[in-house]
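[1] Please find the sequence and the predicted model below.
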Amino acid sequence: MRNDSATPVDTATTGVTIPPPSYPVQVDGKLDQPLSRWLWLVKWLLLVPHYVVLIPLWLGFVVATAIAFFGILITGRYPPALFAYTVGVLRWSWRVHYYGYAGLGTDRYPPFTLADVPDYPARLRIAYPEHLSRGLVLVKWWLLALPHYLIVALFAGGGLWFGASDNDAGFDWAAGGLVGVLVVLAGLILLFSGRYPRELHEFVVGLDRWVLRVAAYGALMTDRYPPFRIDLGATESTAPVGDTPPPVRPVWTPGRTVAMVAGALFALVAIGPLTAGAGVLWLNTTQRDASGYVATSTVDLHTQGHAITEEAVAIRDDLDWLSGAVGDVRLVVTASDPATPVFVGVGPEPDVRRYLDGVARAEVGQADSNELVTVDVPGGPPPTPPGDQEFWLASSEGAGTRNLDWRLHDGVWTVVAMNADGSSPVSVDVRAAARLPALPWIGGGLLALSGLMLAAGAALLAGSIRRASSD
């Protein structure tokens, strides 16, 4: 039973006058009395199971909202089954937060369900819109709602409560905001006095109500712009006490909910191989030079010593497939001074180590961040010019740009760049390149994997939504 007249509803218990509920998002947070003095200190631990379940449910919420966006854009309607799901996730989250640190208004443990629980102190009801604006859906969730987002950030502490959090559990939307400060104050009062001040409770619920209205508007669930006001009071319902609506069979059963979340997970994870596959194919078709090599960017290397060496590369016998995948490898080396002849070669790591033993050089490696790190090794000049050595697997010597071409083999190899006469200092520009014949196969495989994951996700989403829609 609802009172839709214009007559204000007077709450005799508080003296607070509340207008009849006209906004389509109605938020109730009734204060349970008495409350435990100390239970609120450990509710963060008691709510861990809810956080574990809510994380994938919110993943499905994001996908459902994205699907609804296109549904509204095309048809002007929010798909009813998806609406029931997104309302259910918001409702579940509101119960959890009201029990926890956005309210502390009840000690009744929140039920694990998307459905409405009429006798639970925290309730959320959102009227289903028969029609939504196709134009507003393009701008309301980011542009029109921006002023509200700034206010909600003040209330919730750093962002919307359904957004990312700065902790692993997520959903700690009250931390650091005005709501969090007031709830902690209420907890301290409760701890020492055994009572929750009603006026403070109704103000906290008013702030929560503002946040939830903005959440529903930003999630495309209504075109009614949220009012810039704090509506005090524990409840927006005008139904008489004891007037409980008849139970409604939930359209989102556990099996359908799991299928919805699994489909959303498949769809979101598929973005990874889809992006990677497209990037690989783009690299294969646009970044090859005239010789068919895909090259890295150029790196400037300098040393006051007599040689520059790359950290040893180990190729095991069981990595023979790597040679076919990478193909021919090319190292392009150019002296900073075009008139200086340079030498570049690759040889077995033990032979190179013996040749450069006691030689001043710079050893180039990679840190954990994949940034180049150069370590200077003190010493003197080499005993002979590098070109006189016979252990090189491949080498190139002369002025100008030198190309060192070789194919990967099992073993441990070291690349060396020097002046052709072994003098110092050494200053060269270096870039690596490879033919990478496997790129089309890798890109195609990633796209095929993405297609399979998208198909599986779409099947799960469509099946769960169709079964929910049938009810």
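    Happy to help now that I have it.
[2] rest of the way, CA atoms for contacts and neighbours
    Fine.
[3] how deep is Leu178 tucked in, by neighbour count?
    For Leu178, the neighbour count with other Cα atoms under 10 Å is 18.
[4] Please, which helix or strand holds the nearest residue to it once chain neighbours are set aside?
    Spatial nearest neighbour of Leu178, excluding adjacent residues (Cα to Cα, 6 or more residues apart in numbering): Phe155 at 4.7 Å. Assigned by DSSP states H and E, Phe155 belongs to helix 146-156.
[5] Helix 146-156 and the helix or strand that that helix is followed by, what's the angle between them?
    For helix 146-156, the following helix or strand on the C-terminal side (DSSP H and E) is helix 178-193. Taking axes from the mean of the first three to the mean of the last three Cα atoms, to 10 degrees, helix 178-193 and helix 146-156 form an angle of 20 degrees between their directions.
[6] What segments of the chain are helices?
    Here the chain has its helices, by DSSP state H, at 43-46, 48-75, 80-99, 146-156, 178-193, 198-218, 254-269, 271-286, 320-326, 349-355, 439-470.
[7] what about the shortest one, distance to the chain center?
    Read that as helix 43-46. The chain centroid and the centroid of helix 43-46 are separated by 25 Å under Cα atoms, centre = their mean, to the nearest Å.
[8] ok, and here's another one to check against it:
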Amino acid sequence: MSNQVKTLVKIKHKDRNRKTVFFRGIIAFPAIIFVATFAQSSFSESESWAAGTAGVVALPTLLALVFRGKYPSYVLTFNHAVVELSTRLAAYVLILNDKYPSIEANSKVAVLFPDVEGGKKLNRVLPLVKWFLAIPHYIVGAIYLVISLVVTVIAWVQTSITGRYPEWAGEIVLGTIAYWNRVQGYMLLLVTDKYPTFRLK
């Protein structure tokens, strides 16, 4: 098994529903609102206290790892579900497929976490500095994100007209999603101590 977070998305290149592609932003709005609700902290008025940007439980995880050397299984299950949900939404909004993001897991989109063995495989001190060590990734990731948005606009026009999603666009967009999931897995989800690669794949 990989020691980094792995993202799998089945990209639909042919026979796309041109109407749903053209109105994707409007159609996806309810799903965006639903996912956004997970970003609201249930512990404090400050989102940074208990929830990260993706709505995952971050601070309690850090505290459990540092002081107890454990990764609570219920937190891991929740974080995994939220990341998969966010990835399904990203795949839909960025028009990788026409499958409306379900609130349950499906076979078209999967995010695989490394086996943390309840936290036994993880360093107890490293979580305190991972956010700092990942700074270069924020910069590179922002560049990838801008490129992916430009690529998505081009692919959106082409797919809306022809019903075919370009393969080259899928590689870039999926690579960017996978990249951010790897970075998040390292510095926020804390499911690996392996420093993320800078590659899209």
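    Good, I have the coordinates. None of these values were measured; they are calculated from a predicted model.
[9] Just give me the match in the second structure for the residue nearest to Leu178 of the first structure.
    Counting by TM-score structural alignment, Phe155 of the first structure corresponds to Tyr144 in the second structure.
[10] surely its match meets Thr176?
    Yes - under the criterion of Cα atoms under 8 Å, Tyr144 of the second structure makes contact with Thr176 at 6.0 Å.
[11] Counting neighbours, go ahead and name the busier of those two.
    Neighbours per residue, other Cα under 10 Å: of Tyr144 of the second structure and Thr176, the larger number sits with Thr176, 23 against 19.
[12] any idea how far whatever residue of the first structure lines up with that one is from Pro80 of the first structure?
    Matched by TM-score structural alignment, Thr176 of the second structure corresponds to Leu207 in the first structure. In this view, Leu207 of the first structure and Pro80 of the first structure are 28 Å apart by Cα to Cα, to the nearest Å.
[13] Repeat that for Glu310 of the first structure.
    As judged by Cα to Cα, Glu310 of the first structure and Pro80 of the first structure stand 62 Å apart.
[14] what's the closest non-adjacent residue to the match of Thr176 of the second structure?
    Nearest to Leu207 of the first structure is Ile230, by Cα to Cα, 6+ apart, at 6.3 Å.
[15] residue contacts, that neighbour?
    For Ile230 of the first structure, the contact set (Cα atoms under 8 Å, 6 or more residues apart in numbering) comprises 203, 206-207, 209-210.
[16] Turn the residues you listed into CSV, columns for distance to Gly255 of the first structure.
    Listed next are those as CSV, based on distance: Cα to Cα, whole Å:
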residue, distance to Gly255 of the first structure
Phe203, 38
Gly206, 35
Leu207, 35
Arg209, 31
Trp210, 33
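[17] For those residues, pick the one with the most neighbours.
    In terms of neighbour count, Arg209 stands highest of those at 27 neighbours, by other Cα under 10 Å.
[18] Contacts only, for that one.
    By Cα under 8 Å, 6+ apart, the neighbours of Arg209 of the first structure are 26-27, 230-231.
[19] Emit the PyMOL select command for whichever of the residues you listed are buried.
    PyMOL command restricting those to the buried ones, with burial defined by 16 or more other Cα atoms under 10 Å:
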select buried, resi 26+27+231
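[20] Specify which member of the contacts of Arg209 of the first structure is nearest to Thr334 of the first structure.
    Among the contacts of Arg209 of the first structure, Ile230 lies closest to Thr334 of the first structure (Cα to Cα), at 69.3 Å.
[21] In the second structure, what residue corresponds to the closest one?
    Mapped onto the second structure by TM-score structural alignment, Ile230 of the first structure lines up with Leu200.
[22] how near is that match to Val191 of the second structure?
    Taking Cα to Cα as the measure, Leu200 of the second structure and Val191 of the second structure are separated by 20 Å.
[23] do Ile32 of the second structure as well
    Separation of Ile32 of the second structure from Val191 of the second structure (Cα to Cα): 25 Å.
[24] the more surrounded of these two?
    Taking other Cα under 10 Å, Ile32 of the second structure and Val191 do not tie; Val191 has more neighbours (29 against 17).
[25] Against Arg24 of the second structure, how distant is that one?
    Taken as Cα to Cα, the span from Val191 of the second structure to Arg24 of the second structure is 32 Å.
[26] before we move on, what about Ile177 of the second structure?
    From Ile177 of the second structure across to Arg24 of the second structure, the span is 18 Å (Cα to Cα).
[27] If you count surrounding residues, which of those two has more?
    Neighbours per residue, other Cα under 10 Å: of Ile177 of the second structure and Arg24, the larger number sits with Ile177, 24 against 18.
[28] these two touch, right, that one and Leu89?
    No - with contact defined as Cα under 8 Å, Ile177 of the second structure does not reach Leu89; the gap is 10.9 Å.
[29] Ala458 of the first structure: how many residues sit nearby?
    By other Cα under 10 Å, 18 other residues sit near Ala458 of the first structure.
[30] Not counting sequence-adjacent ones, nearest residue to it?
    Gly263 is the one closest to Ala458 of the first structure (Cα to Cα, 6+ apart), at 6.3 Å.
[31] and the one you found, what pairs with it in the second structure?
    In the second structure, no residue is equivalent to Gly263 of the first structure according to TM-score structural alignment.
[32] What count of nearby residues applies to the nearest residue to Leu283 of the first structure once chain neighbours are set aside?
    Once flanking residues are discounted, Leu283 of the first structure sits nearest to Val294: 7.8 Å by Cα to Cα, 6+ apart. By other Cα under 10 Å, 20 other residues sit near Val294 of the first structure.
[33] Val294 of the first structure matches what in the second structure?
    Val294 of the first structure maps onto nothing in the second structure, by TM-score structural alignment.
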